[in-house]
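Colleague: What shape does this take:
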Amino acid sequence: MKEFIQSLPKVELHLHIEGTLEPELMFELAKRNDIHIPFNSITEVRHAYNFHNLQSFLDIYFQGANVLINEQDFFELTWAYLLRCKEDNVMHTEIFFDPQAHTERGISFDVVVNGIHGALVKATTELGITSELIMCFLRHLDEESAFKTLAQAQVHKDKIIAVGLDSTEVGNPAGKFERVFKLALEQGYLTVAHAGEEGSASNIHEALNLLKITRVDHGVRCTDDENLVKQLINDRTPLTVCPLSNLKLKVFEHMEQHNIVTLLRKGVCVTINSDDPAYFGGYMTDNFMAVNQALPMNKIEIAQFTFNAIEASFIANSEKQRLATATQGYLDQHQ
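Modeller: Model prediction:
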């Protein structure tokens, strides 16, 4: 099964590009940009990646982002992730970025988005990997900051397909950003939001009802509300679940307790993703492997995660058909 999973075509829908900053690149960029970081070695950084909750992760996540200064930095960060995609047979990826994490410290929006976009364009031609870009608002910041960020994005609207909402759920309800998301929808963006990771199932309801989101990022707390699960099944609302992230942040103590396979078998459009792989110890193949090792599945079930991700993606139907045909062809060869 290991070889089957390794070579399985994959689609990633929940990936924070700042969360792919490996310690080696962090040290390289810190030196190049003369930025102080509170670590003396790569080993020390890895030891710091023992989180007890979401906030303890975010504290280090934002420290790491400080080394990203120039357009080339964002290009190299994104390109390094895309090379991992190639290794893991990721055919298509939809990447989150957090502009406020950078504009708040004086880095221009243009620098951030142009660096990321340049790598995505290169990957299309040189690696055969397609992509979309999703701009996230940081929910611990205020509504005014989100509106400002949305305005800054207008000149780059051709590069950004959707807006999202990330950072800590606790104390930051979806309703705080209802007006921003309404304007984003009017401007033609698709919408997604983190909900039901550290927060309750009610947060998922709020995100669906108030923000009119197309898919739910994480959403694992949906199983606390059976009616919500039925709604997700009936509406084919996708969940972009990140198994190793959930384990690292103590959403589940053990992978055997994870509900992702149960949700899959119930018919929820659930997908596997890597979230912040540099911090959580695994890219796409690692996440697939970890789930199957703890909760064994057959090949059809494993491939269904890819079919679900294709269905949930923000690409044209013709492209969805192409990816689905490639995945089905791979499955047929390995039955």
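Colleague: hey, let's count contacts and neighbours off CA atoms from now on
Modeller: Fine.
Colleague: Quick check: closest non-adjacent residue to Leu323.
Modeller: Nearest residue to Leu323, sequence neighbours excluded (Cα to Cα, 6 or more residues apart in numbering): Ile310, at 7.0 Å.
Colleague: count of neighbours near the one you found?
Modeller: Neighbour count of Ile310, defined by other Cα atoms under 10 Å: 26.
Colleague: From Val229, how far out is it?
Modeller: For Ile310, the distance to Val229 equals 21 Å [Cα to Cα, to the nearest Å].
Colleague: list the helices and strands the helix or strand containing the residue nearest to Leu323 packs on?
Modeller: Secondary structure from DSSP states H and E places Ile310 in helix 299-312. If you count contacts as 3 or more Cα pairs under 8 Å, 6 or more residues apart in numbering; DSSP states H and E, helix 299-312 packs onto strand 10-16, strand 270-272, helix 317-333.
Colleague: hey, where'd the strands end up in the stretch 101-250 of the chain?
Modeller: Using DSSP state E, counting those that start in this stretch, the strands of the stretch 101-250 of the chain run over 130-138, 162-166, 190-195, 215-218, 239-241.
Colleague: Mind checking these for the one nearest to Asn66?
Modeller: Nearest of the strands of the stretch 101-250 of the chain to Asn66, taken as Cα to Cα: strand 130-138 at 16.0 Å.
Colleague: Need the residues that contact that closest one.
Modeller: With contacts defined as Cα atoms under 8 Å, 6 or more residues apart in numbering, strand 130-138 is touched by 91-101, 117, 120, 123-124, 146, 149, 159-167, 314.
Colleague: Let's compare: structure for the following, please.
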Amino acid sequence: MNQFDLIRVIPKAELHVHIEGTFEPELMFKIAQRNQIEIPYKSVDEIKQAYNFHNLQSFLDIYYAGANVLIQEQDFYDLAWAYFEKCAEDNVVHSEIFFDPQTHTDRGVAFDTVILGLKRACDDALEKLGISSHLIMCFLRHLSEDSAFETLKQALPHKEHIIGVGLDSSEVGHPPAKFERVFAQAKAEGFLTVAHAGEEGPPEYIWEALDLLQVNRIDHGVRSEEDAQLMQRLINEKMPLTVCPLSNLKLCVVEDMSQHNIRRLLQKGVHVTVNSDDPSYFGGYMNDNFIAITQALNLTNDEIKTLAINSFEASFISTEQKKLYIDQVNNLFQ
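Modeller: All right, here's what the predicted structure looks like:
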């Protein structure tokens, strides 16, 4: 079996994907028309042309513009269902999905509308596609602490549907420390915690996420390599990094995929995983990311296997489920 066939058939878990970032141009245009919402694009091709950006902020501008067409519960269902169909194509058997309620509640869309649409798609994905999933609610770090507290309050009636909280959006200038008290309350309510850190922000942000937010995983974390002491801590604690290679390339975190450090991190013993981040904007879902780094970094079959196993080990599924999936991965290599 060649490596690309191996990537296609190996079971994988995705731990870093923003559901709003899976919004394909065709679906965006369809929902905009359905809801009679004006968008600054006259065709699907115009939307595709707009998917060109040079840094995180220019991406976020189009990202939030697209989210504006999501109004009804069915819109959120359709968005998530389209993503799960991509998971089925890529043999992603479990996904832990970020959603940004503030992006929608600030527009007057009820929290209930968002969560009920997403949850219904998650239930259908399990029943019809055999794909399990968890929802992780992210706070937008460019907004205030008060806004995050309000969002946490809105989430509490839906605790059974939300496994954790995260921190995303514009990293630079918004350190994890800004949300220390919000995360403390979220943990007290029983939520697991993750946070974006060390993508565009410095290694110090990763330290803050670990020490102040007490996260279970670091999202991105590629700049950890700049701090030897931090690297040793990540290795010692087996702290997962949810790395997103095509995203890093598209947002110019790296200039060329051959410069990406995911293989070096893996070889040094960091618990790295492969993920798609905002795949409709960044040019690829899970298998595209695996293929890109395999080609650019000359990954071995054993390294591909380790990355797949890491994804399950770092997930929030039960020990029994982890063993089931990891056994499936190992069986492919016998």
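Colleague: Quick TM-score on the pair, please.
Modeller: Here the superposed chains carry a TM-score of 0.98, computed using TM-score structural alignment, normalised by the length of the second structure; 332 aligned residues with a Cα RMSD of 0.6 Å.
Colleague: want to try a markdown table for the strands of the stretch 101-250 of the first structure, with distance to Asp59 of the first structure and mean neighbour count as columns?
Modeller: Compiled in a markdown table, the strands of the stretch 101-250 of the first structure are given as follows (distance: least, Cα to Cα, whole Å; neighbours: other Cα atoms under 10 Å):
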| stretch | distance to Asp59 of the first structure | mean neighbour count |
| --- | --- | --- |
| strand 130-138 | 13 | 23 |
| strand 162-166 | 14 | 24 |
| strand 190-195 | 18 | 26 |
| strand 215-218 | 20 | 26 |
| strand 239-241 | 22 | 27 |
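Colleague: Pipe the ones you listed into TSV and attach distance to Lys10 of the first structure per row.
Modeller: Formatted as TSV, the strands of the stretch 101-250 of the first structure follow (distance: least, Cα to Cα, whole Å):
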stretch	distance to Lys10 of the first structure
strand 130-138	12
strand 162-166	21
strand 190-195	20
strand 215-218	17
strand 239-241	13
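Colleague: mind checking which of the ones you listed is nearest Glu256 of the first structure?
Modeller: Evaluated over the strands of the stretch 101-250 of the first structure, closeness to Glu256 of the first structure peaks at strand 239-241, with 15.1 Å, by Cα to Cα.
Colleague: Now that closest one on the second structure. Mean distance?
Modeller: Superposed on the second structure, strand 239-241 of the first structure shows a mean distance of 0.2 Å to its aligned residues (mean Cα distance after the TM-score superposition for the first structure).
Colleague: Now for Leu297 of the second structure: which residues touch it?
Modeller: 257-258, 260, 263.
Colleague: quick revisit: give me the buried subset of the contacts of strand 130-138 of the first structure.
Modeller: 91-101, 117, 120, 123, 146, 149, 159-167, 314 (16 or more other Cα atoms under 10 Å).
Colleague: counterpart of Asn275 of the second structure in the first structure?
Modeller: Taking TM-score structural alignment, the alignment pairs Asn275 of the second structure with Asn273 from the first structure.
Colleague: if you skip the residues just before and after it, what's nearest to that match?
Modeller: Going by Cα to Cα, 6+ apart, Asn273 of the first structure has Cys242 as its nearest residue, at 4.8 Å.
Colleague: Residue in the second structure paired with that neighbour?
Modeller: Using TM-score structural alignment, Cys242 of the first structure sits opposite Cys244 in the second structure.
Colleague: how many other residues sit next to its match?
Modeller: Burial measure for Cys244 of the second structure: 29 neighbouring residues, criterion other Cα under 10 Å.
Colleague: can you check Ile293 of the second structure too?
Modeller: 21.
Colleague: for the aligned residue in the second structure for the residue nearest to Leu323 of the first structure, what are its contacts?
Modeller: Aligned counterpart of Ile310 of the first structure in the second structure: Phe312 (TM-score structural alignment). Phe312 of the second structure makes contacts with 12-13, 322, 325-326, as judged by Cα under 8 Å, 6+ apart.
Colleague: Tell me which of those residues you also see in the first structure.
Modeller: Among the contacts of Phe312 of the second structure, the ones still in contact in the first structure (both residues aligned by TM-score structural alignment, their matches' Cα atoms under 8 Å) are 13, 322, 325-326.
Colleague: any idea how far Tyr283 of the first structure is from the closest residue to Met1 of the first structure other than its chain neighbours?
Modeller: Closest residue in space to Met1 of the first structure, ignoring its immediate chain neighbours: Lys299 at 7.8 Å, by Cα to Cα, 6+ apart. Applying Cα to Cα, the value for Lys299 of the first structure to Tyr283 of the first structure is 20 Å.
Colleague: In a strand, Phe316 of the second structure, correct?
Modeller: No: the assignment for Phe316 of the second structure (DSSP: H, G, I helix; E, B strand; the rest coil) gives coil, which keeps it out of a strand.
Colleague: If we ignore the residues flanking it in sequence, what's nearest Ile131 of the second structure?
Modeller: Per Cα to Cα, 6+ apart, closest to Ile131 of the second structure is Val93, 4.8 Å.
Colleague: and the gap between the one you found and Ser133 of the second structure?
Modeller: 8 Å.
Colleague: Ok, Ile7 of the second structure next?
Modeller: 21 Å.
Colleague: cool, Tyr325 of the second structure as well?
Modeller: Counting by Cα to Cα - Tyr325 of the second structure and Ser133 of the second structure are separated by 14 Å.
Colleague: Over to Glu24 of the second structure?
Modeller: Here the criterion is Cα to Cα. By it, Glu24 of the second structure lies 20 Å from Ser133 of the second structure.
Colleague: Same question for Gly173 of the second structure.
Modeller: For Gly173 of the second structure relative to Ser133 of the second structure (Cα to Cα), the value is 32 Å.
Colleague: quick one on the thing from earlier: Pro277 of the first structure: which of the strands of the stretch 101-250 of the first structure is closest?
Modeller: That would be strand 239-241 among these, by Cα to Cα, at 13.1 Å.
Colleague: Contacts made by that closest one with the rest, please.
Modeller: By Cα under 8 Å, 6+ apart, strand 239-241 of the first structure touches 13-14, 215-220, 260, 268-273.
Colleague: Alright, I will stop here.
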